[in-house]
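S.K.: Okay, predicted coordinates and the sequence, questions at the end:
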Amino acid sequence: MEQLSVLINGGGMVGAAAALAFAQKGAQVTLLEPKPPSVEENTDPEWDLRISSVNNSNWQWLLGLGIGEDVRHSRVFDYDRLTVTSISGTSLSFHADEAGLSKLGVMVENNALQQALWAQLRALKNESLITDDKLEGFDTLSRTAFLNKGEHLNYDLLLGCDGAHSKVAQAAGIDYRGWDYDQRCLLANVRVEKPIAAETWEVFRSQGPYALLPLTENQACLIDYSKRDDITALEKDKRALESHLKQTFAPHIGDFKLLKSASFALQRKHACHYVKDGSVVLLGDAAHSIHPMAGQGVNLGFADVRCLIETLEQYSQSTALVEYERTRRRENAKMMRMMDAIQFGWRDSNPIMQLATSASLKVAGLPWVKRWLLQQAVGK
């Protein structure tokens, strides 16, 4: 991979991880990111709202890239238990012990992870970081990228890690298929009075699920998926918002103080192609946007990076890209279908559907089925 020239557009978590992984394999890497993370450490005792649940497999891979030295440990929290409860009241729990692990994964602040990745990138010699320019377009025949200020860059691979509104996908003429869920995801960071367990859990109901992500023993991120209009109305009235959150979550965690909140619209998008002209590749949110209820978004992005590197190490570039698209598009589509089945099925108040979801959880509790589901949860 030493002769490979890789140009990456987008230096978020997936793009920065891709840049670091390729550079450590010996590739010549150029990363374009007009808004790099600050080098200043955030001393705010309260977590940011932008957090990710990273499964154990991906977290170990990230640690293998060297981020352990730089990531702020106050912004990483291990969780060892995951519980889901259907609308019928049937629950299923997974514990790290069942997989022979100390944790299922970690909650990590996005900014902290991005800063740690960039700290490693800045120390590399075969890495060029361009933070004062933007990608304007590219020519796939000559494999030349054109920047906003007039500079031209040659590449063997152009990776689009630039999010759901990918400039790379747009310029390559790659279309998407998907839909709007007519839901918003409400995020609320809170400080709890009673210590909470290192457990993430989710409860399904007719209007959409609600969930908790543990951040520390006394901080948590509360998540509520509801109809767009309902969330929008709550955000206009802070008292109504706090009342709604306490009515929903206080029975589970006791009293708490609301620290900050925000919401975003939910969409499903899947690129019709991950690869174009044998050199342009989409990864992460540039390739797929999934319902966030299972916390799989960034995990799928990291899996894209790992798969791309593995295939390039095994095959020629043309064969590797075909294999990458075949493997990752299939796996990501499978996860998207699974999320939709859960999203629409487990929240259905129809008695027949309640019986079906209850039965599905009982089947999921069978030892061999549960082992398979647990492997999915930890990223094996």
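M.R.: All right, it came through fine.
S.K.: C-alpha only now, for contacts and for neighbours.
M.R.: OK.
S.K.: which residue ranges form the strands in the stretch 151-300 of the chain?
M.R.: 152-154, 157-160, 176-192, 199-203, 210-214, 219-227, 256-271, 275-276, 280-282, 288-289 (DSSP state E, counting those that start in this stretch).
S.K.: Presented hereafter is structure B, for comparison with structure A:
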Amino acid sequence: MASKPLFDGDIVIAGGGLAGMTLALALEQAGLTVAVVDALEMSDQLAPEFDGRASALAYTSWRMFEALGVAEHLSEHAQRIEHILVCDGRPYGGTRPGGPGPHSLHFDREEISPGPDGKPLGWMAENRHSRQALVKALKAKPGITIIAPARADHYEHRTGGIDLVLDDGRRLCGKLLVACDGKFSRVRKQAKIRTAGWRYGQKGLVATVRHTEPHNGTAYEYFLPSGPFAILPLPDNRASLVWTEPDRVADALKDASDPVFQEELEARFGDFLGEVKPECPRFTYPLSLSFSERFLDDRIAFVGDAARGIHPLAGQGFNLGIRDAAALAEVCGEAKRVGLDIGAPTTLQRYADWRRFDSATLALGTDVFNRLFSNDIEPLRQIRGLGLSLVDKIPPARRFFMRQAGGETGDPPRLLKGERLDAA
């Protein structure tokens, strides 16, 4: 006789990272029973380990966090983004400091949300704090079953449903399986779904630094010959660095002595925020582009990095996963309310159609920007610098890009507008 499954309900989520937990909360609010499986323990205590990563949350993503009850746990650890400055970085070395160059594109939240009570362009939060806030919100929802730590092994179809089988033989039964298991998705591999993409030959070196001058909520994204260099504001005069270099250089910087790293940091960072000092270990992550040939399979939906992975220069990776979650939750919630099969091809195709254009646009845009700016060809430097300055002088263009980055263009799902899915 088969043993009783660990879960028998609507949806099983393979992968309890940031996107997977956000999706679980959205689906639960839409009236679905959900199970989340993850290899890591889901503790609502702050994890002692720190991998250096922080994520930018677009203002529509923050609205969704407010609607899901996550923002109340995260707000004290999040930093408002009031301005974004994009520019070619100044040459470094010799007697010239690093830092922002003469041609720039300035985004100011006053243009789209003026006044002292205006909403920021986005928020920055360290991933460890975001995870803690999501786990706290998850544990307050009785409609969500957490299976962790546990490892998913494979899935099996059955009439009217799909089961996720763990590596110890235990089973979770649902009508739909959602793969949130990252860019090397085990579910996608079993489904034999191909991906297109390439390695950039670059790594992102991530570190947190403290500086003596206030950042005033400004995020800096400037481009050096080796790749983008992002300075992203965090609370308490700190910043998260995403420093792109060719693989070998990034590895050398990660392993460099503290004095050598400090010298290289100052050469690129400049002195516009005063003295700067690293505050945590350094980490490197290989950068690549991957795009799944489809976002669905038989009773399977792909969300977050399992659907696509993009270059981090625009800080949109986690936001894409949040938008996936908002769209899938709305589609599945509506299907259940009218008595349709939430795992049917017609239901999942609506989700895939909703998310594919936004995903492809951002993937292509980040790839083009990285290739255009990651070089030191003087005529090209002049042209792209003038291009930045030109767009900076056209207010409608600036506002369009701010709303595009904020996730407000097109037909955003209800959660991204701040509307609860369980509201009448």
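M.R.: Yep, that arrived. Everything quoted here is computed from the prediction, not taken from an experiment.
S.K.: Just give the TM-score of the two.
M.R.: Superposed pair, TM-score by TM-score structural alignment, normalised by the length of the first structure: 0.92. Supporting alignment: 374 aligned residues with a Cα RMSD of 2.1 Å.
S.K.: coming back round to it: wait, which of the strands of the stretch 151-300 of the first structure is closest to Val363 of the first structure?
M.R.: Among those, the nearest to Val363 of the first structure by Cα to Cα is strand 199-203 (18.3 Å).
S.K.: re the thing from before, figure out which of the strands of the stretch 151-300 of the first structure is closest to Gln376 of the first structure.
M.R.: With Cα to Cα as the criterion, Gln376 of the first structure lies closest to strand 199-203 of the strands of the stretch 151-300 of the first structure, at 15.5 Å.
S.K.: tell me what the closest one is packed against?
M.R.: Packed against strand 199-203 of the first structure by the contact rule (3 or more Cα pairs under 8 Å, 6 or more residues apart in numbering; DSSP states H and E) you find strand 81-85, strand 210-214.
S.K.: Could you check the first one and say which residues are buried?
M.R.: Meaning strand 81-85 of the first structure. Buried residues in strand 81-85 of the first structure, defined by neighbour count with 16 or more other Cα atoms under 10 Å: Arg81, Leu82, Val84, Thr85.
S.K.: what's around the alignment partner in the second structure of His152 of the first structure, how many residues?
M.R.: Using TM-score structural alignment as the criterion, His152 of the first structure maps onto Arg171 of the second structure. The local packing of Arg171 of the second structure (other Cα atoms under 10 Å) involves 21 other residues.
S.K.: The residue nearest to Arg171 of the second structure when sequence neighbours are not counted: how many residues sit nearby?
M.R.: Closest residue to Arg171 of the second structure apart from its sequence neighbours, by Cα to Cα, 6 or more residues apart in numbering: Val165 at 4.6 Å. Val165 of the second structure sits with 18 neighbouring residues when counted by other Cα under 10 Å.
S.K.: now do Ala341 of the first structure
M.R.: 12.
S.K.: That one looks like it's in a helix, true?
M.R.: Yes. Counting by DSSP: H, G, I helix; E, B strand; the rest coil, Ala341 of the first structure is part of a helix.
S.K.: so how far is Gly301 of the first structure from it?
M.R.: Distance from Ala341 of the first structure to Gly301 of the first structure, counting by Cα to Cα, to the nearest Å: 21 Å.
S.K.: Same check on Thr357 of the first structure?
M.R.: In terms of Cα to Cα, Thr357 of the first structure sits 29 Å off from Gly301 of the first structure.
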